[in-house]
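# Here is a sequence with its predicted model. Questions after.
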Amino acid sequence: MSDHLPDDREAVREALIAWYEDDHRDFPWRRTDDPYRILVSEVMSQQTQLSRVEEAYADFLDRWPAVEDLAAAERGAVVAFWSDHSLGYNNRAKYLHEAATQVVEEYDGAFPEEPDELQELMGVGPYTANAVASFAFDNGDAVVDTNVKRVLYRAFGVPDDDDAFGAAASALMPEGESRVWNNAIMELGGVACGQSPRCDEAGCPWRRWCRAYETGDFTAPDVPEQPDFEGSRRQFRGKVVRALGEYEELKLDELGPRVRVDYAPDGDDGREWLRGLLADLRDDGLVELEEREDGPVARLRR
């Protein structure tokens, strides 16, 4: 299934990691490798807005700062905390308390480090086990959540199939770097490639490879209808990339009519507008613009 991925996978990996390390959302659970704290964050984040999770996470750890504290707590108190903080699905609180008890009683307070072993903990399924192994021990497989599926589907045309997503995610992840990679690709889905994409605004590092960005079709498994982008700058950028993909090079006045039907060389949406669009694409490493005596020529960067 990894046949859907670009040939230059190392460049794909480097671009994403550099983008993530340059700037990303600063959640408290990203500043720790404590498996207990990471497990708490993962369980809280299931179907709960992260803005609500941040406050609850801090309060929870103030009250039960270590796995031993949670194991020693009354289960009713943990469930009451869950309910008071509107975290939903109170069974999660019961499972988290039971998992803490297992760690203390069966593992002498030391979390198992392998995803398969972590799944032995109450309420810890494959996704959560993999996340804890990745973020606590840098020892996980590629994480595949809704955000990751959306990114892989849009960027590389990976079919809407769990096995296909798993194979593609695993083929992309650099060996031994599950912590930074899984954080990075989930951040990409959360910040740049959400249900309404923000490709240019978020500086998506995969625009040069992305099929959705090239075609303008941003549907996805969780986005059955095309987000509104008609007439947007993103749409015109995609048209530029498509047009240049069909020709070795094009002069501005040859490219313009292929980008918009109302292109008028000297008008508001003429050469200067097109130059600005090409300048953005050049800055993103997608196109080259060569100045010649008979006028500028645009081509895709190879």
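It's in.
# okay, CA-based contacts and neighbour counts for the rest of this
Noted.
# correct me, but N90 touches F81?
No: N90 is beyond contact range of F81, at 9.5 Å (criterion: CA atoms under 8 Å).
# These two: which has the busier surroundings?
Taking neighbours as other CA atoms under 10 Å, N90 and F81 compare with F81 leading, 18 against 15.
# another one to put next to it:
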Amino acid sequence: MHILENKEGFRHSLLHWYRTEKRDLPWRRTSNPYYIWVSEVMLQQTRVDTVIPYYERFIAKYPTMEKLAEAEENELLKMWEGLGYYSRARNLQAGVREVVANYEGNVPTNRKEISTLKGVGPYTAGAVLSIAFGIPEHAVDGNVMRVLSRILLIEEDITIPRTKRIFEDVVMDLIDKQDPSSFNQGLMELGATICTPKPKCLLCPVREYCQAYDEGRQEELPVRTRKKRGKVIPVAIFSVQNEQGEWLLRQRPENGLLANLWEFPMVELTTNESAEETLFKQLGLKVDAVSDIMSFKHIFTHLTWEVKSYCAVLKNGKRVPDGYKFFTATEVEELPKPVPVVKVWDMINGGENENDKK
């Protein structure tokens, strides 16, 4: 067990800093467990600045768990459009439905029960329990592991799942029993703003307790093995119109990557054939007036799409592939679409996708 000698001093310094310096974020103005749950799910894999407007729109649209439980999936996915990792939205709704059906709309207040809810892992469970209910429970994410690996000179590889247990035990040893909410959020805030990958040690409120700083090793920690490079797939997206100016899209399968979202015709570019030839070979689509729109990379957890996108017109009288339908521009706007399709659509319409501003 990694032990900090002056726990009381560490707690006091961290809590004083957090209470005076914390960022004013909308989910910090509430103790509603549902709202905190929503914010924690949105913040997974996503920057705070990006999440804020999504969170505010989401809570305005679904102010109660009952409202979210009743929402249609297409509407929910449209509200989530641009945040990515859409399974988070589906799992959140499934978990909320369980609370409404099995717990009379009251989020469970113990780790065992809350952890049975769909999509609620150890971190989310601990965050909701400590922040919403003031229960001393660990909430260990990447920020917390980075902070504590430096404070306590923990050299175990944080990419190995079992290592997380070390940090969970450390948090339970250190946590402030009177204010676990501020303690856990203080660790998260410190990791997000000061104890970053390139740490700002001179600004750190707990520098005097940091063993890595004492040894000049803060930038060596945390220890993490390098991720293997994910598979790179070149793809072409075709925004195809008919004579009436309508757009051709299909809904992706209900399982797998980007499930149930709507997309323009898309093909993998696996040969030396042109994108247009590949479109005909893979989907049987014959198009005219092909022009470039934009090229970009879209990175998933396990793979990267290298996207080339095109505008085109369906050749007169040609059939469309099974599963595809034409939509007016207004209808396309309302459909929930994955980020790559949103980027192409915004470019067609002369807009700017907010994800490009990151």
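Arrived safely. Note that the structure is a prediction, hence the values are computed from the model and not measured.
# which residues do N90 and F81 of the first structure both contact?
Counting by CA atoms under 8 Å, 6 or more residues apart in numbering, N90 of the first structure and F81 have no common neighbour.
# where exactly do the strands run in the first structure?
250-251, 287-290, 297-300 (DSSP state E).
# what about these, which gets the closest to A71 of the first structure?
Nearest of the strands of the first structure to A71 of the first structure, taken as CA to CA: strand 287-290 at 57.3 Å.
# Could you tell me where the closest one falls in the second structure?
Across the second structure, nothing matches strand 287-290 of the first structure (TM-score structural alignment).
# and if you look at stretch 55-63 of the first structure?
Stretch 55-63 of the first structure maps onto residues 53-61 of the second structure, going by TM-score structural alignment.
# mind listing what's buried in the matching stretch?
Y54, Y55, E56, F58, I59 (16 or more other CA atoms under 10 Å).
# Mean distance of that stretch to its aligned residues in the first structure, please.
Its aligned residues in the first structure lie a mean 0.7 Å from stretch 53-61 of the second structure after superposition (mean CA distance after the TM-score superposition for the first structure).
# now that stretch, how far from the centre of its chain.
Here the centre of stretch 53-61 of the second structure is set off from its chain's centre by 15 Å, with CA atoms, centre = their mean, to the nearest Å.
# what sits up against it?
P26, Y35, V38, S39, M42, M79, W80.
# and the first one, what pairs with it in the first structure?
Using TM-score structural alignment, the equivalent of P26 of the second structure in the first structure is P28.
# Kindly report the same for the second one.
Applying TM-score structural alignment, one finds that Y35 of the second structure aligns to R37 in the first structure.
# wait, what's in contact with its match?
By CA under 8 Å, 6+ apart, R37 of the first structure lies in contact with W29, L61, A66.
# between these, which is closest to C199 of the first structure?
Relative to C199 of the first structure, the closest of the contacts of R37 of the first structure is W29; by CA to CA it sits at 25.9 Å.
# Which residue, other than its chain neighbours, is closest to the closest one?
I38 (5.9 Å; CA to CA, 6 or more residues apart in numbering).
# What of R150 of the second structure?
Nearest in space to R150 of the second structure, with sequence neighbours left out and distances taken as CA to CA, 6+ apart, is A212 at 4.9 Å.
# so who does the one you found touch?
A212 of the second structure is in contact with R150, I151, L152, L153, Q218, L221, counting by CA under 8 Å, 6+ apart.
# Distance check, the alignment partner in the first structure of the fourth one against A77 of the first structure.
This means L153 of the second structure. Aligned counterpart of L153 of the second structure in the first structure: G157 (TM-score structural alignment). As for G157 of the first structure, its distance to A77 of the first structure is 47 Å (criterion: CA to CA, to the nearest Å).
# for P126 of the first structure, same thing?
Using CA to CA, P126 of the first structure is found at 27 Å from A77 of the first structure.
# of the two, who's got more company?
More crowded of P126 of the first structure and A77, by other CA under 10 Å: P126, with 14 against 11.
# distance of whatever residue of the second structure lines up with that one from P108 of the second structure?
Following TM-score structural alignment, the counterpart assigned to P126 of the first structure within the second structure is P122. Using CA to CA, we find P122 of the second structure at a distance of 14 Å from P108 of the second structure.
# one step back: Serialize the contacts of A212 of the second structure to CSV and add fields for neighbour count and distance to T163 of the second structure.
Shown next, in CSV, are the contacts of A212 of the second structure (neighbours: other CA atoms under 10 Å; distance: CA to CA, whole Å):
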residue, neighbour count, distance to T163 of the second structure
R150, 24, 15
I151, 23, 16
L152, 16, 14
L153, 21, 14
Q218, 23, 19
L221, 22, 14
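# Touching, L252 of the first structure and R271? I think so.
Yes: at 6.7 Å, L252 of the first structure counts as touching R271 under the criterion of CA under 8 Å.
# before we move on, the earlier item: find the residue closest to the match of P26 of the second structure in space, skipping its chain neighbours.
Using CA to CA, 6+ apart, the nearest residue to P28 of the first structure is E54, at 7.6 Å.
# picking that back up, where's the match of L153 of the second structure relative to E74 of the first structure, distance?
G157 of the first structure sits 49 Å away from E74 of the first structure, going by CA to CA.
# and if you look at A56 of the first structure?
In this view, A56 of the first structure and E74 of the first structure are 18 Å apart by CA to CA.
# swap in I17 of the first structure?
Distance of I17 of the first structure to E74 of the first structure, computed by CA to CA: 42 Å.
# R150 of the first structure too?
Taken as CA to CA, the span from R150 of the first structure to E74 of the first structure is 40 Å.
# any idea how far P126 of the first structure is from W273 of the first structure?
Using CA to CA, W273 of the first structure is found at 50 Å from P126 of the first structure.
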